[in-house]
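Visitor: Just to be clear, the model below is a prediction. Sequence and coordinates:
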Amino acid sequence: MNPILIQHPLKILQVNTVEKEGGAAVIAWNLYKAYAQKGYYSYYSVGKKQSSDDLVIQIPELSLTTILTRLEAKFAPFCRISELVKKIQKGQKSHRQEQGWENFHFPGSRKILQLHPLQPDIVHLHNLHGGFFDLRYLAQLSHKKPVIITMHDMWLITGHCAHPMECKRWQSGCGDCPDLLRYPPILADGTARNLHRKQRIYRRSNLYLATPSQWLMDQVEKSVITTGVIDARVINNGIDTRLFKPAPKEQARLALSLPMDARILMFVSAKKIKNHPFKDYRTISESLQIVEKKVEPSLPVLLLALGQEGQTEKKGNVEIRFLPYVKERSDMALIYQAADLYVHAAKADVFPNSVLEALACGTPVVATAVGGIPEQVEDGQSGILTKPADPNDMANAILSLLENDPLRSKMGNFAAEIVQKKFTLDHQVKQYLEWYQQILESRYQHVLSKN
């Protein structure tokens, strides 16, 4: 190992759309905090800041009009050059939006290496969509510093969408898009042009790429991004098992004022559950209608639907309570600990944190077998996998566990054990830190060979 690399702690920068909300943000935040606790210089740059943490810095908006406005305020209040420039730029932006262009014009992101007091040794990027990062800067950035991208969805390899669902056009250049409104939406079919722009960027880049699931890595290997990737690895998301761990259900329910005699199910979404583009609340709702008809009449069933406020729904002995998304992780852990089952229906998913958090708390999972979820849930051991968009299959899985206490307990114990073996935050952190060191050593050796 090059002695230069170990003379000081690594300086590591995480970059993401938002600070804490959503799966990618939770992963980026956890890595940022874990590195700091281990004594590394750890920083975090975001499109939207959500805390008062001094080492989390919001990427500034540095458009030409912003700069001109500041100059006018200081030197020439009577001059209105910025208004003219703003009108011109608005017209150009509107024209491109009408043609279906993805907007990469976020000049503030080109300053991420200067936002913190010390230049990072490693730049670790997460979600780059969401209106804050100039993707065209990726090539230049990757030649200045080692750049790792952890993909949390498929936006980097499609013409506009985060999840293409059943569409395979991204494998052959996009175009003729079947759903322009799929998140992030565009106004016209510019998908072929958008994907070609991304491909040109990747060809000029030197990237290190991580995915949390083998399923997503399989998609990456069929995509345009491979032209710019030096090394790619599957590094599973990790959970803080000091926080998410089994605990007595009675104690958790008492703390949350939840009924002791009910069978409690839960489902989590960072955005509105009923309207989430990639979750499938409809299947859960319809499966509970089937459960209501088949479950023992004397057994109350309660679903806690976290992610959307609304009126409580009740039919027979089945009740659905809609609750706002819980931001505090310790409160979230308490709810998992109080639940008998975690139910997760999705149209598309990569490696959801919520599934791991439930398993870590010893709560068996009933989930649709899409994306990377089968890599998390061992079917028949830590939970049950069901067919996508199949309420009958999901209802049967729920009933089989609600009515079998010993099986549910056995699955819960196995679930907690498997997370401890494979999906802890400590394991994830260790894998990334080892990779960082290998990358820096490789770059150092490359410089030596050139000299």
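Guide: Good, I have the coordinates. Given the structure is predicted, the values throughout are model-derived calculations rather than measurements.

Visitor: From now on I want contacts and neighbour counts done on CA atoms only, so please keep to that.
Guide: Noted.

Visitor: quick one: His116 is in a helix?
Guide: No. The assignment for His116 by DSSP: H, G, I helix; E, B strand; the rest coil gives coil, which leaves it out of any helix.

Visitor: Quick check: it vs Glu292, distance?
Guide: Look at His116 and Glu292: by C-alpha to C-alpha, to the nearest Å, they are 55 Å apart.

Visitor: One more: Arg263?
Guide: The separation that Arg263 has from Glu292, given C-alpha to C-alpha, amounts to 12 Å.

Visitor: Pick out whichever of the two has more residues nearby.
Guide: Glu292 (21 against 18; other C-alpha atoms under 10 Å).

Visitor: my read: the more buried one touches Asn317, true?
Guide: Yes. At 6.6 Å, Glu292 counts as touching Asn317 under the criterion of C-alpha atoms under 8 Å.

Visitor: So which bits of the helix ranked longest in the chain are buried?
Guide: For the chain, the longest helix by residue count, based on DSSP state H, is helix 425-450. By 16 or more other C-alpha atoms under 10 Å, the buried positions in helix 425-450 come out as Leu425, His427, Gln428, Val429, Tyr432, Tyr436, Gln437, Ile439, Leu440, Glu441.

Visitor: and the comparison structure, right after this:
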Amino acid sequence: METPVLLLVYNRPEQTFRVLQRLKEFGVTTIFVSGDGPKSKDDRIKTDEVKSCVNRFSSIISNVQFLEKNEGCKKAVITGINWFFDNVEEGIILEDDCMPSEHFFAFTNDLLNRYRNERKVWMISGNNPLGKWEAEGNHFFSRIGHIWGWATWRDRWDDFRPELPYIQSFIDDNGFKKAFGPTQLAESRKQLTIKAKRGEIDTWDYQWMAQILTKNGLAVVPSKNLVENIGFDNDGTNLTEKPNWIQNEATLKPLQISERSIVIDREYEVELELCRRSASRANKSAFHYSEVGKSSSQKLKIVLINSTDVGGGAEKITLNIHEELLKRGPDGKLLVQDKKSILDTVQELNSDPIEQIRKLNPDVIHIHNLHGTALKLNEIAKISHEIPVIFTLHDSWLTTGSNSHPFVLNRTELSFLEMMEWKKELSKRRELITQSKIRFTAPSQWLRERFFEAQGIKAHFVTNAIQDVESASIKPPSERYILFVANNAETNPYKDFETLKTAWTRANSELKDRSVDLVCVSGPVKEEQFENGRLITLSKRDNWEVVELMKHALFVVQASKQDNSPLTILEAHSAGKPVVASLAGGIPEMLSDEELEFAFESKNAGQLQRKIVEATHTSDKGNFAYRASVLTPFSKMVDAYLGLYLEMANA
């Protein structure tokens, strides 16, 4: 194996010997060894033993350097890697407690070659602490890489600035929030980076990952772990006992690597965080369930439940899933409190909904919305012991103690008495869920994390997706406009119309002869003339009409106070239109890197004003468009749900 390997050592002769022996067995012929110096006279005994160990493998070691004094984890490692890349163009980095599997080198060599000229990829991780995470092409991309056996290129490492001179401007621009959404994961990554920069943590890897993040870079991670850490003992520098959530065993089977799209696996990033916080093993990935659902021929009878069949995003998703399931299997039903369509397979819930469900004898019950129906959470919790139940979290209801819209996310916004009632209701919901066998899914990583914080349960991830709509011509309401789409746009408590209206009027004053009209769908039909533009409100439109309106707009604005995974953004992307959007809920994870440059804080009219002006100028230059590498097909979302149904029905 000709790819150069750097082995970083310190004071663990036993582990150093084992790793060098493994490298010799696998035919590694170009090894660099860099060692930190001793901390004390007693420590020198161990470091001298390491030097003796290294000398025993002189036939496969090309270069050696040992530091005279102890420099610590940060400086010693950076010094060693700098020295390594002064001599090689690309290479593999191992520490003395990282035991590579037989298939590690084939993986890193393949991907070093595959992504050498793809500057978005900064590193190849050989370690996957979840043990297994099924993914397209047997590898995936993350902003969180792992350094227990990894590889990179000289040009990437040469760009590394360990002191992070630019990190404060990144933080001031909501960089972590844009990357990971308004989540605890974002805050955790930010705080770790700040501590590492200040020297409160003697490390280099948080800075390295921050560098990658600020450059919109990615790490490659294998779908199965390829490196075992053998350093969980009293000699460990950082960890002396293996955390329960880390799956340390390396796979015995080779990974068959194939081409795949370069997209961030946000599901993995949040799963990693939730496994760490819960000290539990990982859920299976959405990719796994999608592959199972796609390949299975087993027919299932599914009963879906929602408040109505025609309405907002949750209603669209539920009805479309129901219609797709009917094409694939036996007669299922969609039960709703208020039926608006003429479909025979959609029925209204009767006065005894639980008995109504029992008579249908479904293989699985799929809840989409419970509030707004006659069904109660305690009834669903009880029937989950008879019939498998899956509950998709389309909103934040089960993460709050609110009983009506708008759901209050933060109880500190309430009065003392309201807060006590909110806490009591959330506690009641938590108790019912804990006693049930309900499994949960969420279409955003933001809500997955919120649900874990509220209920202590890791929901599965199934993305939202939309069906293709046929194109048709419409007469645009204006020659030059931006578009805002929401049910009852001006009064919707989850949207941010007032901020948008204020920002739009101010932006037009700045844009002058390049001003834009603001078109809203939907609400009471009206047209208002302002100094530099018109506010045009249209009545509710069919999906195809909304998409056509998007095609004629300069861009779409998603102004929200609270949102999960809005279909408006997916519809805009399907129309090839970019979105200027709030940094609220699950929105940031739906946006492209370019769109994130125009994202703004909810309720911040001044910031939105600037973004509208910037986006308008950029659009006028022809430089603002949605360029997605891939949009999730609707069939893939249904496949993932089918995979979950099958696992539950066959349990």
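Guide: Received the coordinates, thanks. As the structure is a computational prediction, the values presented were derived from the model and not from experiment.

Visitor: Can you calculate the TM-score here?
Guide: Overlay of the two chains. TM-score (TM-score structural alignment, normalised by the length of structure 1): 0.72; 357 aligned residues with a C-alpha RMSD of 2.8 Å.

Visitor: now, which of the buried residues of helix 425-450 of structure 1 sits nearest Tyr35 of structure 1?
Guide: Within the buried residues of helix 425-450 of structure 1, distances to Tyr35 of structure 1 taken as C-alpha to C-alpha reach their minimum at Val429, with 7.7 Å.

Visitor: counterpart of that closest one in structure 2?
Guide: Matched by TM-score structural alignment, Val429 of structure 1 corresponds to Val638 in structure 2.

Visitor: Can you tell me how far its match is from Glu291 of structure 2?
Guide: 11 Å.

Visitor: Ile536 of structure 2 too?
Guide: 45 Å.

Visitor: What lies in contact with the longest helix seen in structure 2?
Guide: Ranked by number of residues, the top helix in structure 2 under DSSP H is helix 416-435. Contacts with helix 416-435 of structure 2, where a contact means C-alpha atoms under 8 Å, 6 or more residues apart in numbering, come from Leu377, Asn378, Ala381, Leu398, Thr399, Thr400, Gly401, Ser402, Arg411, Thr412, Ala454, Gln455.

Visitor: biggest separation within these, which pair?
Guide: Ala381 and Thr412 (28.9 Å).

Visitor: so which strand or helix has Ser330 of structure 1?
Guide: helix 329-338 (DSSP states H and E).

Visitor: on average, how far is the helix or strand following that helix from the matching bit in structure 2?
Guide: Proceeding N to C from helix 329-338 of structure 1, the next assigned helix or strand is strand 341-344, under DSSP H and E. On superposition with structure 2, the mean distance recorded for strand 341-344 of structure 1 (mean C-alpha distance after the TM-score superposition for structure 1) is 0.8 Å.

Visitor: who's in contact with strand 341-344 of structure 1?
Guide: Under C-alpha under 8 Å, 6+ apart, the answer for strand 341-344 of structure 1 is 264-268, 284, 336, 355, 358, 363-368, 398.

Visitor: Closest one of those to Glu296 of structure 1?
Guide: Closest to Glu296 of structure 1, out of all of the contacts of strand 341-344 of structure 1 and judged by C-alpha to C-alpha, is Ile398, at 12.9 Å.

Visitor: Quick check: the closest one vs His427 of structure 1, distance?
Guide: For Ile398 of structure 1, the distance to His427 of structure 1 - C-alpha to C-alpha - is 31 Å.

Visitor: same check, this time on Ile320 of structure 1
Guide: For Ile320 of structure 1, the distance to His427 of structure 1 - C-alpha to C-alpha - is 36 Å.

Visitor: Name the nearest residue to the alignment partner in structure 1 of Glu601 of structure 2, ignoring sequence neighbours.
Guide: If you follow Glu601 of structure 2 across to structure 1 using TM-score structural alignment, you land on Lys387. Using C-alpha to C-alpha, 6 or more residues apart in numbering and skipping the chain neighbours, the partner closest in space to Lys387 of structure 1 is Thr368 (5.6 Å).

Visitor: And that neighbour, what's its match in structure 2?
Guide: In structure 2, Thr368 of structure 1 lands on Ser582 (TM-score structural alignment).

Visitor: and what of Glu98 of structure 1?
Guide: Glu98 of structure 1 maps onto nothing in structure 2, by TM-score structural alignment.

Visitor: Near Glu98 of structure 1, how many other residues are there?
Guide: When neighbours are counted by other C-alpha under 10 Å, Glu98 of structure 1 comes out with 14.

Visitor: how far away is it from Ile27 of structure 1?
Guide: 34 Å.

Visitor: What of His196 of structure 1?
Guide: 29 Å.

Visitor: and these two? which has more neighbours close in?
Guide: Ile27 (24 against 17).

Visitor: residue range for the helix or strand where Asn113 of structure 2 lies in structure 1?
Guide: Using DSSP H and E, Asn113 of structure 2 sits within helix 104-114. With TM-score structural alignment applied, helix 104-114 of structure 2 matches no range in structure 1.

Visitor: Repeat that for stretch 561-571 of structure 2.
Guide: Against structure 1, stretch 561-571 of structure 2 falls on residues 347-357 (TM-score structural alignment).
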